[in-house]
Structures are given as structure tokens and as C-alpha cells.
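S.K.: here are the coordinates; sequence isn't available:
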């Protein structure tokens, strides 16, 4: 599809933007005219993608307050504004019995999948509120937060929390024209797929997961990016508090 202008003049932060769904989102946003700041823990992958897309890369651990303060500074220093925040960075622990989950596993999913959203809003909302500036926050959640499967209990719970927090803030900050929405992909092929499966990411091992998807395949980075682009665009100016299930019918 030819480049468009749906996000022209907008400045967006995309966390976890160096690979997987985040890479797809960053690519789509640049194609649609946005100035994108890729935030990621992987300097090598992030710098390579930023060079390819001719956008900005910032090394960031989204579980740290100072990293979010730095991301806001990068946006203001480079572009004089910020409009869109995509909380895409996420993590899981290997598929396992709930009784076998460790403190480290629990802290990991809650810090990356929930605390990062808390920090993003805690630090960035004052900027939007003080400047009386409309804004758009998008959370990349998961079907696990809507139709959970066994053996990933606390990952599922972290994504349910992310969806609920997103809806709550949509109600709270709607009067200030700050929109909050989420997208929930079904399993796809990313660097974490083998963790969800609890076994190597092969076509055979994915069959059990994909057998419950009516459209018969997993989510792709393009699927997720297209949904995020819609939510970030003026086409969705009256859309807030929704969770779009990008799942081929899995949650029906």
C-alpha cells in the first residue's frame, strides 16, 4: 500500500518498537507520516530499524521512571510536541503450571506489562493536561486478558489489568480529549511465541492454539499496526475506551 498521511504532523512514542508487533506499528506510523520515537531495550535492533525508517531511536527500559522522563524530553527537544503513545512493550514467562510460577516471573510480567503503563501515564499525562493538548494512548494488550488459557495465569492477569486500566482512564480523561484504547492480538509469530507455547515455535506446535481462531491464522505485525493506526488517526476521534480484538474471531 502506498504511503499515506493519516498521521501527518503527529509525534508518536512506540515502546518495544524494535521488533515484533512494535516494529510493525513503528513502520506503519512512519508510512502514514508520523514522527516516530522507537523506545526499546535492544540498541542494535532499534538503531537498525530507526536508520531504515529514518526515525528516532531511544534506548529505554519502560519499567523505569527516568526512562519515561527522558522519552518526553526527546519528543519535546526534537519535535516540540507529543501526540501518540503506544504502550506495546510486553513480556511473558514460559508456559507453566501456575503453582510453578516464581516471584521473578510474577514481577517480570507485572512490571513490564502493567507498571510501564502506569509510568507512561503518570509522567506524560501532566504534559498533555498542562498544555490542554488532545492525545492518544494505545495499549497493546492480548486476547489472554479477555479469553485466558491455563498455565499463563499471571501473564493473563497483567493483560487484563492493562485493558481495565485503559478503559478506566478513557472515562477519566475523556473530558480533556485524551483518548485511551487497546488492541488485543491473538498469538502470532514473534520472539515470544515459543514462551506462550511452552515449546519450540513450529507450525505443528502452533496448531493447537490456532485451531480456535475462526480465520485460521495468528496475528501479524501488520494486523496490529493497522488497528493501532486507525486508533491513532483522526478517523477514530470519537473512539475511546475500546479494546479491539485483533484475533481472527478467537474471542467471539
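M.R.: Sure thing, it's come through. Note that the structure is a prediction, hence the values are computed from the model and not measured. Numbers count the residues shown, from 1 in each chain.

S.K.: drop to CA atoms for contacts and neighbour counts, all remaining ones
M.R.: Fine.

S.K.: in stretch 7-17, what counts as buried?
M.R.: Residues of stretch 7-17 classed as buried: 7, 10-17 (neighbour count, 16 or more other Cα atoms under 10 Å).

S.K.: Of these, which belong to strands?
M.R.: Secondary structure defined by DSSP state E assigns 11-15 of the buried residues of stretch 7-17 to strands.

S.K.: As a markdown table, those with distance to residue 229 would be great.
M.R.: A markdown table is the format used below for those (distance: Cα to Cα, whole Å):
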| residue | distance to residue 229 |
| --- | --- |
| 11 | 13 |
| 12 | 11 |
| 13 | 13 |
| 14 | 12 |
| 15 | 15 |
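
S.K.: Just the closest of the buried residues of stretch 7-17 to residue 138, please.
M.R.: residue 14 (9.4 Å; Cα to Cα).

S.K.: sorry, back to before: nearest to residue 130, out of the buried residues of stretch 7-17: which one, please.
M.R.: Among those, residue 11 lies closest to residue 130 (Cα to Cα), at 17.6 Å.

S.K.: ok, back up a step: most widely separated two among the ones in strands among the buried residues of stretch 7-17?
M.R.: Largest pairwise distance in those, by Cα to Cα, is 13.3 Å, between 11 and 15.

S.K.: would you list every one of the helices in the stretch 51-200 of the chain?
M.R.: Assigned by DSSP state H, counting those that start in this stretch, the stretch 51-200 of the chain shows helices spanning 65-79, 103-110, 116-130, 153-173, 193-197.

S.K.: which residues touch the closest residue to residue 141 other than its chain neighbours?
M.R.: Leaving out its chain neighbours, the residue that sits closest to residue 141 by Cα to Cα, 6 or more residues apart in numbering is residue 184, at 4.8 Å. In this structure, residue 184 makes contact with 140-143, 243-247, judged by Cα atoms under 8 Å, 6 or more residues apart in numbering.

S.K.: Comparison target below:
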């Protein structure tokens, strides 16, 4: 049996049980018309990825609500979007929100619902995030790089600064909790503000992790831990959120991108090296936001690669090399790739079956006892 395509009648298939969508083909085009009329809330939306998403999605007619602590930047961005808007009645607003404050986040969600033309939310982006400000090549690794005196036993070490964890994990957990409460409250069908015909409402939570959520980033210990935790959150939710609440959950894992999130030591360390482009992150996020059939999928965004068809000796496959310069015949450039594309089919299905056997044994033993 091909584990990548489990039979639809397989009662043991986790994919069928959670109704996960097929792997994403990032080389195929997608339809952006579904963005029109959607009400999208973005935390951390005043700069970086959040601001880039807001600009792009607003051009396609989405209603945008931004939350951030950078009030001047947030208000300036909304003024820019309003000045360039070509969609009558489009909602574009900003509200101060510290994502580590439950009160602030709850107020942001309530404002978004109350101002939305549909009185509902269609999508939430957990985009707020910060990095450690220390030396990225510190051998001690960020929060644990504290001065100490081995000859003194009277002065205890100070507690580690955990602000990054508070923003990148606690803040994301708050956003996720509120999204899973408010998104299912929208009605099953709706005529959006652009006079489109009624259709089933989308409910989408987009998490923002990082390449640091897939591999370690030395010197950014707290940041790496927080982004690994976001991936754990994604992997847990994608197995339950759709079947219990009708909310599709996806995640982005961008490589290093020159945004305000990158500090000067980090940019210096990467000088001359390949980096991901902001436009490719926006493209990947837009694919997940616009394609309402994508559920439980993770995309990594890195430097563009040159993909060449390999048909030597009648074989099939691709050769992937870093691509620069002119695009030649028979090749394409790709910056977005799927990760965790088959783990439910090939790995977690084993754990599912293994645990089912263990539970069955426990029940039998209990009954015999």
C-alpha cells in the first residue's frame, strides 16, 4: 500500500480520520479571489511579515484588523492602506495590543468582530514575534549566557529573561485560544461585502513559526525553543481543529529574511549568504490563506532554488541546486516547500496503531481482572 495515498475506506488512516488535505504542490497557481470580503485579524501586524500580509491581502479586498505594540507604525500602515484602497466599505483598522496580555488580545478580537462587515472573523494570523538581542554566535546561547562568580555563594544567579518566550509562545497560545473560540462563531454561509454569491465561510488559523522551529539556531536558545513549541502546537491542532471546530490550521516556517525582526549582529552574520525574500513569504502565506482546501499543512520558505527535470536514462525526479541568473529551458525557480508533508501517512499512523494496540491490551487486562 502506498502510505502517501491511504485508501479512503481505511479505518486506520489518520489522514482520513482528521480529514487532512493532500500535500501542497507549491509549483501550481492558486486563486486569490477568495480573499475578497474576508475579515482577517493579524497580531504583530505593524511591521515585518504581518505588515506585508496586510498590504497584499488588502489589495485583494480583504478586511484587515491589525494588533501590535508599535502604535506609530500600525497607524501609519492603516493610513497607507486606506489611502490606496479601491474597495468601498473595506475595513482597515489598527488597535494597540500587547500579545502577552490576555486583556489586550481579548479586546482586539472583540473589536474585530464588532467592526467586521459580517460581524465575524474568517481568519487569524498569529504573527507577533521577537528575537533575542544577544550575540547570535554566543557559545552559551542567549538566555543562559549570564555572568557568574564561582567563588561567591551568597549572590544567586538572576532568573533568565523570558520575554521572547512570553511573546512567541504565550502570546501565540492566547491568539490560538481566542481564534478557536471566535472563528467557529461565523455562520455557515454568507454574502460578502463585495456582493459575491453565498458560499461556505472559511475558518483559518495561520501560525508563524520559523526555520528555527525545524532545526536549532545556536545563540537564539529561547527563540528556537519558542518556534519549536509553535510547531508542536501546529502538529497537535491540525489533528483536531478541523474535525471538532471546522477550523483549518496551517503554519509558515520562513528562513532568514531581512525584516525588522532581524537584529544587526544577525544580519552581519548572514552577510553575503542566501536569504529568503519577503515576497516569497507573502506568496506562501497567501497560498495558505486563499486556498481554502489546504488543511494541516506546513510550508518552509527559503532562498530560491533552481529545479531541473532529471530524465536521464529514462528516470524521473528533480535536481535541486541553488539557482541564480537566467532561467533556462526545462527549469523553474522555487522558494516554498512543504515540510511534515507525509508524517501522518508514514510516521504518526504507526504511533496511532501502536497506541491503539496498547490501549486494547489495557482494556482486555482490565476486563479479565
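M.R.: On my side now, so go ahead. Everything numeric in this text was worked out from a predicted model, so none of it was measured.

S.K.: ok, the contacts of residue 184 of the first structure in the second structure, which still hold?
M.R.: When the contacts of residue 184 of the first structure are mapped onto the second structure through the alignment and contacts are counted by both residues aligned by TM-score structural alignment, their matches' Cα atoms under 8 Å, the preserved ones are 140-143, 243-246.

S.K.: For those residues, which entry has the maximal number of neighbours?
M.R.: In terms of neighbour count, residue 141 stands highest of these at 30 neighbours, by other Cα atoms under 10 Å.

S.K.: is it true that that one touches residue 163?
M.R.: Yes - with contact defined as Cα atoms under 8 Å, residue 141 of the first structure counts as touching residue 163 (6.5 Å).

S.K.: Which residues are in contact with each of the two?
M.R.: residue 182.

S.K.: Using JSON lines, please lay out the kept ones among the contacts of residue 184 of the first structure together with distance to residue 73 of the first structure.
M.R.: Output for those, formatted as JSON lines (distance: Cα to Cα, whole Å):
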{"residue": "140", "distance to residue 73 of the first structure": "23"}
{"residue": "141", "distance to residue 73 of the first structure": "26"}
{"residue": "142", "distance to residue 73 of the first structure": "30"}
{"residue": "143", "distance to residue 73 of the first structure": "33"}
{"residue": "243", "distance to residue 73 of the first structure": "29"}
{"residue": "244", "distance to residue 73 of the first structure": "30"}
{"residue": "245", "distance to residue 73 of the first structure": "33"}
{"residue": "246", "distance to residue 73 of the first structure": "32"}
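
S.K.: mind checking how far whatever residue of the second structure lines up with residue 61 of the first structure is from residue 248 of the second structure?
M.R.: Under the alignment (TM-score structural alignment), residue 61 of the first structure pairs with residue 98 in the second structure. Spatial separation of residue 98 of the second structure from residue 248 of the second structure under the definition Cα to Cα, to the nearest Å is 25 Å.

S.K.: Over to residue 190 of the second structure?
M.R.: Taking Cα to Cα as the criterion, residue 190 of the second structure is separated from residue 248 of the second structure by 18 Å.

S.K.: Give me the more crowded residue out of those two.
M.R.: The neighbour comparison of residue 190 of the second structure against residue 248 (other Cα under 10 Å) goes to residue 248, with 28 against 15.

S.K.: residues in contact with the aligned partner of that one in the first structure?
M.R.: When the structures are aligned by TM-score structural alignment, the residue of the first structure matched to residue 248 of the second structure is residue 179. With contacts defined as Cα under 8 Å, 6+ apart, residue 179 of the first structure is in contact with 134-137, 170, 173, 239-241.

S.K.: what do you get for residue 120 of the first structure?
M.R.: Residue 120 of the first structure makes contact with 68, 87 under the criterion Cα under 8 Å, 6+ apart.

S.K.: Now do the helices in the stretch 251-369 of the second structure.
M.R.: 264-269, 278-290, 343-346, 348-368.

S.K.: what's the angle between the longest strand seen in the second structure and helix 221-237?
M.R.: Among all segments of the second structure classified by DSSP E, the strand with the greatest residue count is strand 298-309. An angle of 90 degrees separates the directions of strand 298-309 of the second structure and helix 221-237 when computed by axes from the mean of the first three to the mean of the last three Cα atoms, to 10 degrees.

S.K.: Quick test: name the residue nearest the centre of the first structure.
M.R.: In the first structure, the residue lying closest to the centroid (Cα atoms, centre = their mean) is residue 88, at 1.9 Å.

S.K.: and the residue nearest to that residue when sequence neighbours are not counted, how far is that from residue 226 of the first structure?
M.R.: Setting aside the residues directly before and after it, residue 88 of the first structure is nearest to residue 140 in space (Cα to Cα, 6+ apart), at 4.8 Å. The span separating residue 140 of the first structure from residue 226 of the first structure equals 12 Å under the rule Cα to Cα.

S.K.: for residue 41 of the first structure, same thing?
M.R.: As defined by Cα to Cα, residue 41 of the first structure lies at a distance of 24 Å from residue 226 of the first structure.
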